[in-house]
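> Below is the sequence, then the predicted model.
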Amino acid sequence: MRSSSGAVLNIPANAFLDVNGDLVNTHVELAFREFYHPLEFYLAGVPMTYNDNGEEKVFESAGMVELNASADGHELFVNPAQIISVDLISWSKSPEFNLYDLDQATGLWVDQGKDSISVSEKAAELEQLPPIPAMPKVATPYSFKIKDDTNNFPEIDIYERVLFDPVNPSKCGVSNATEMRINLLDSGIFEVISIIDAFGKYQESRCLCYLAFEQGEDYDSALEIYQAKYASLLSEREALADDINLQWDEYQDILDQHRKAQIKSLSGKEKIIRTLSMNKFGFVNCDYPLSYPQGGLLTPYFVDEEQNPITLNEVVLVEQNTNALFRYTSTIKYNPDNENVMWGLTPDNKLAYFKKEDFDLLSKSSKKQTVTMHISEKELLSYEDIMKVLF
């Protein structure tokens, strides 16, 4: 099962249990969400802090999902003998991240160990497609025939009406010989071997070739036979190639979102998939605990652009190249060397925000200072609306 964003849900048989621990054999409804960006964490209200040996840290996420299941309106549970897994597109292949389940009762994250990581490149994936024989070629000046004048090698008689066209003429050294061998390689290309074994001399020359035919009836007939013979294989290979290209297109779309938001500098040359095991339904996160930013301390007195005081009970800060969300209710820690975006909600639920160019104007002092927030007067109805304002 594949989501619109490219995540793959791997659901084995007998994966669901009811409240009594019995297998569920009726229709199951799934609710599934993916989270790739700090703004998504914020809007979902997901807690992203973690107690690391007494120090409060913030999770940087390499991938997070929420999965729930129900049947006939009743909550279902994971069968520990048949674990569901999710293959999730990620920006990081670092092994330092761990899997965490969110305990809904306490709001705390529970360490579940490591996920598995796979890294691939598009060209390599396409190279793994089932090989197909090369299409027949129209004969060129380099094409040659093979004929057995000795009648000692009947196995090459089947090639009497075809030509061989070298893949690379400059590396083709076949010539008149005492024996000719022809091997069909997995790639569908033919290896022609000419052997001289006479007067105490033994020499082999090899040439990789396509099958070729003279332009006209011979070629048209050969092409028709080829298409009929390999129609099923060609169709299967095309479908597999389309699926690979679609997955890479979806991957690029997600990378583009990160680039526009300036969250991660990603090349897109590699596709990174992290496999998250669902030990329980709810939120599962692949995270690394980060300390709060260092270098700058801001004790804010918030005002709007008309210098009217505004109340922000909480603000959140996002750093470029860090897929994490830092929440503050008083003194704000930030790194002046990073590109930062900060926002909060006014009492009348308007978005107040502070961007990189605003941080550049701050005093380096940790004393209380006026922080002029921009207030969005537009009605923000969607995630995309908010993204356009903040990033």
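That came through fine.

> C-alpha only now, for contacts and for neighbours.
OK.

> now the strands: where do they sit in the stretch 51-200 of the chain?
55-71, 74-75, 77-78, 84-90, 98-103, 108-113, 116-121, 137-138, 163-166, 179-184, 190-198 (DSSP state E, counting those that start in this stretch).

> out of those, nearest to G295?
For these, distance to G295 was read as Cα to Cα. The smallest value, 16.5 Å, belongs to strand 55-71.

> Quick check: which helices or strands does the closest one pack against?
For strand 55-71, the packing partners by 3 or more Cα pairs under 8 Å, 6 or more residues apart in numbering; DSSP states H and E come out as strand 29-35, strand 49-52, strand 84-90, strand 282-290.

> Looking at those, spot the one closest to Q252.
Of all the helices and strands packed on strand 55-71, it is strand 84-90 that lies closest to Q252, at 10.3 Å by Cα to Cα.

> which other helices and strands contact the closest one?
The elements that strand 84-90 packs onto, with contact taken as 3+ Cα pairs under 8 Å, 6+ apart, are strand 8-10, strand 55-71, strand 270-278.

> now the last one and strand 84-90, what's the angle there?
The reference is to strand 270-278. Angle of strand 270-278 versus strand 84-90, following axes from the mean of the first three to the mean of the last three Cα atoms, to 10 degrees, is 150 degrees.

> Check what contacts strand 270-278 and list those residues.
63, 78, 83-93, 99, 115-122, 248, 251, 284-286 (Cα atoms under 8 Å, 6 or more residues apart in numbering).

> which of those residues count as buried?
The neighbour count (16 or more other Cα atoms under 10 Å) marks 63, 78, 83-93, 99, 115, 117, 248, 251, 284-286 as buried among the contacts of strand 270-278.

> re earlier: can you put the helices and strands packed on strand 55-71 in TSV and add distance to A352?
Formatted as TSV, the entries for the helices and strands packed on strand 55-71 read as follows, by distance: least, Cα to Cα, whole Å:
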stretch	distance to A352
strand 29-35	23
strand 49-52	23
strand 84-90	30
strand 282-290	26
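
> Strands of the stretch 251-391 of the chain, start to end?
With DSSP E, counting those that start in this stretch as the definition, the stretch 251-391 of the chain shows strands at residue ranges 270-278, 282-290, 296-303, 315-319, 326-328, 332-334, 340-345, 351-354, 368-372, 374-375.

> Included below, for side-by-side comparison, is a second structure:
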Amino acid sequence: MSKRYDFRDRIPPLSSEEITRHKDFDALLQAFEGGRKPEAPVRRLRPWVVAAAAAAALLAGYLLWWPSPGTSYEQLAEAFFSSRPFIAPPLPELEPPSEVVTVNAEQGGVYEFSSGSRIVVPTAAFRDDKGRLVEGEIQLHFRELLDPVDFFLAGIPMGYDSAGTHYLLESAGMLEVYATQNGQRVSLAPDKELLVELVGRVLVPADQTEPPPYNVYYLDPAEGNWVYRGTNRTKWFGSASDADDEPEIQSLMQEREEQLQTLYRQKTEALEELERRVPPPPKPRAPQRADRNALVFELDLSEMQGADEELLAFKREFQGMLWQLAPGQNLSDQDLVAPDGSWDDMRLNPIDELEYELVLIDKEVERKVRVRPVLTGEDFDKAQQAFQSKMQTWQRQMEERQARIEQERAALEAEFAARQAALEKELDERIARLRAQGLDYAANRAIIQRKVLNTFRVTSLGIWNYDKPLSPILARNTVRFKDQHGRLLDNTQGWLVNKNLNTVNRFFVSAKGTPLIINEPEGEHLLWILTSENKIALLPPERFRTWFEAPERQPELVLTLVDEPLDSEADIRRILNL
């Protein structure tokens, strides 16, 4: 195609009918005055008054929180923790990171993470802070917290208050999930939910055949407490891993692990293929009104490259369709003028549902600009009405698509659940036959760590936890803590871990004495305190056991101050041996 193109301003003048239709100046004045808000009177404060008020407030706060000699431990702990955010990472630079995936907010999809966990996002699932449907791409942030080191570094309390009783929650897996667009948080629509399969870990006896029951809790930061949200579906993920098994049993367990992982990948691929097999209907293109402050012009689409059928049909329906420069390009009229006065050729490249790239060609010169098709007057009003009707049809088609996907997804879930059950049964029978021949666990009551797959539905973005409440306090002793140099540890926080339980008990450290709560006496207990210099003072399990089993427990515990930098999570795990 070779034509000569030039550009002229093509916005038609307003007709007398359009001028008359918008000539109600009384109504305009009334709308303007009705929208005004009375201005608040400006009050000027003298600087010395402000300074005096600030000093008084500071002094009042100092007096309010300065502990009197009779202040109880509970009051000190309440003042300490209430002065900090409910979720307060003790070493913010080492806070566990999130994995981030990009999601088409309108289409949703299935997303798998490096741990094997995955999340299913429905279509049109997010709203902005004004309740409007979020369109385009969003970033989904997914963070898994699986063991005491994760809980410690994330600063998430594991205490749970229910009916006046304080419990400690033992976790089978915790996650934080939230979404952003352009750096701003978006929320989950009230009628939408995310399906999550979280690979967690539990500590169980080696011969336990079924995963223990767990509840689902949502962390309500406003209430400062975990909120019970029911029970969840938990099943083993892979097989038990016990180094004391005979080689034949180890081989079968490894085989089961690999086959289950293969089956899980096949299931994920099948669900992703389902999303592709049932594609979303094309979204109607919203009409754009011409801006009288922008450069507006006509284009002959009859022979232009890149003019798609939808655009041509739009032009046939609205003969008065014009084009204007997209905002943000800082171009003038002269930038669209060819070197010799007119362009030899042009082509259009679609960018998105609103814009095209217009390529202007003159011999060896190419100039690229972003443009939008626009309408004026009655053409725009007519197109807007048609768009609303098409949007209703599109939303109905999206709902029908979602219903079909949910139905087929349920069938796939059932199919793969049956295949997994058959696979596990066959391998369990083979392992049982080997054990009947004398190949058994060397220590079948050992506590081992096993992976579980927790399945639940997220109804609010935030932090979710699979837990079971541990029994109330079994032992309580008041002790004071010192380091090896004789320095008393005070006004900070400490953590106590039982290596047989997947949780961490955070407590306030007071030089006046700290009530040490022990929920389960069996197992290896590890205690550490973070000093004001961000160093760890440590009481290892053997010294804790010696103190705990003594006929008369000493009122002081000497911790070892570890004089090493805490530069990474690996440093924390190495020092704590967790």
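Great, that's in hand. As the structure is a prediction and not an experimental result, all values here were calculated from the model.

> on that earlier part again, and of the strands of the stretch 251-391 of structure 1, who's closest to E236 of structure 1?
Closest approach to E236 of structure 1 among the strands of the stretch 251-391 of structure 1 is made by strand 270-278 (23.2 Å; Cα to Cα).

> what comes up buried for the closest one?
Neighbour-count burial for strand 270-278 of structure 1, counted by 16+ other Cα under 10 Å, picks out 270-278.

> Which members of those are the farthest-apart pair?
Of all pairs drawn from those, the one with the largest separation by Cα to Cα is E270 and M278; the distance is 25.3 Å.

> Now do the longest helix belonging to structure 1 against strand 270-278, angle only.
When every helix of structure 1 is counted residue by residue (DSSP state H), the longest turns out to be helix 231-261. The directions of helix 231-261 of structure 1 and strand 270-278 differ by 90 degrees, with the same axes, to 10 degrees as the criterion.

> got TSV for the strands of the stretch 251-391 of structure 1, with distance to L17 of structure 1 too?
Listed next are the strands of the stretch 251-391 of structure 1 as TSV, based on distance: least, Cα to Cα, whole Å:
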stretch	distance to L17 of structure 1
strand 270-278	14
strand 282-290	15
strand 296-303	50
strand 315-319	39
strand 326-328	37
strand 332-334	45
strand 340-345	41
strand 351-354	43
strand 368-372	53
strand 374-375	48
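
> count of residues packed around the equivalent of G113 of structure 1 over in structure 2?
Under the alignment defined by TM-score structural alignment, G113 of structure 1 corresponds to G230 in structure 2. Number of residues near G230 of structure 2 (other Cα atoms under 10 Å) recorded here: 12.

> so G230 of structure 2 touches N215, yeah?
Yes. The criterion here is Cα atoms under 8 Å, and G230 of structure 2 meets it with N215 at 5.8 Å.

> For H374 of structure 1, give me its contacts.
304-305, 352-354.

> ditto for L312 of structure 1
With contact taken as Cα under 8 Å, 6+ apart, L312 of structure 1 is in contact with 302, 344-347.

> among those residues, who's most crowded?
Per-residue neighbour counts (other Cα under 10 Å) across these peak at G344, which has 22 neighbours.

> which position in structure 2 aligns with that one?
Aligning on TM-score structural alignment places G344 of structure 1 opposite I529 in structure 2.

> Tally up the residues packed near the closest residue to its match other than its chain neighbours, please.
Take I529 of structure 2 and drop its neighbours on the chain: the residue closest to it by Cα to Cα, 6 or more residues apart in numbering is G494, 4.1 Å away. G494 of structure 2 sits with 19 neighbouring residues when counted by other Cα under 10 Å.

> Tell me which residue of structure 1 matches up with G494 of structure 2.
The equivalent of G494 of structure 2 in structure 1 is V315 (alignment by TM-score structural alignment).

> all helices for the stretch 251-400 of structure 2, in order.
Assigned by DSSP state H, counting those that start in this stretch, the stretch 251-400 of structure 2 shows helices spanning 309-317, 377-436.

> between the first one and helix 377-436, how many degrees?
So that's helix 309-317 of structure 2. Using the same axes, to 10 degrees: helix 309-317 of structure 2 against helix 377-436 is 160 degrees.

> and helix 309-317 of structure 2, which stretch of structure 1?
Applying TM-score structural alignment, one finds that helix 309-317 of structure 2 aligns to no residue range of structure 1.

> Show me what P540 of structure 2 lines up with in structure 1.
Here P540 of structure 2 is matched to K355 in structure 1, going by TM-score structural alignment.

> Now the equivalent of L175 of structure 2 over in structure 1. Nearest residue, chain neighbours left out?
For L175 of structure 2, the equivalent position in structure 1 is taken to be V65, counting by TM-score structural alignment. Nearest residue to V65 of structure 1, sequence neighbours excluded (Cα to Cα, 6+ apart): E34, at 4.5 Å.

> Quick check, that neighbour in contact with E66.
Yes. Counting by Cα under 8 Å, E66 is a contact partner of E34 of structure 1 at 6.6 Å.

> And these two? Which one has more around it.
The neighbour count for E34 of structure 1 versus E66, taken as other Cα under 10 Å, is higher for E34 (20 against 17).

> Just list the residues touching that one, thanks.
E34 of structure 1 sits next to 63-66 when contact means Cα under 8 Å, 6+ apart.

> Could you report the separation of it from S70 of structure 1?
19 Å (Cα to Cα, to the nearest Å).

> can you check A7 of structure 1 too?
A7 of structure 1 sits 20 Å away from S70 of structure 1 when distances are taken as Cα to Cα.

> now swap in E238 of structure 1 and tell me
Counting by Cα to Cα, the gap between E238 of structure 1 and S70 of structure 1 amounts to 37 Å.

> Which residue of those two possesses the greater neighbour count?
Between E238 of structure 1 and S70, counting by other Cα under 10 Å, S70 is the more crowded of the two (18 against 13).

> Pull out the buried positions in the longest helix of structure 1.
Residues of helix 231-261 of structure 1 classed as buried by neighbour count (16+ other Cα under 10 Å): 234, 237, 241, 247-248, 250-252, 254-255, 258-259, 261.

> Now the contacts of H374 of structure 1 in a markdown table, please, with extra columns for neighbour count and distance to E204 of structure 1.
A markdown table is the format used below for those (neighbours: other Cα atoms under 10 Å; distance: Cα to Cα, whole Å):
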| residue | neighbour count | distance to E204 of structure 1 |
| --- | --- | --- |
| D304 | 17 | 85 |
| E305 | 12 | 85 |
| A352 | 23 | 79 |
| Y353 | 22 | 76 |
| F354 | 19 | 75 |
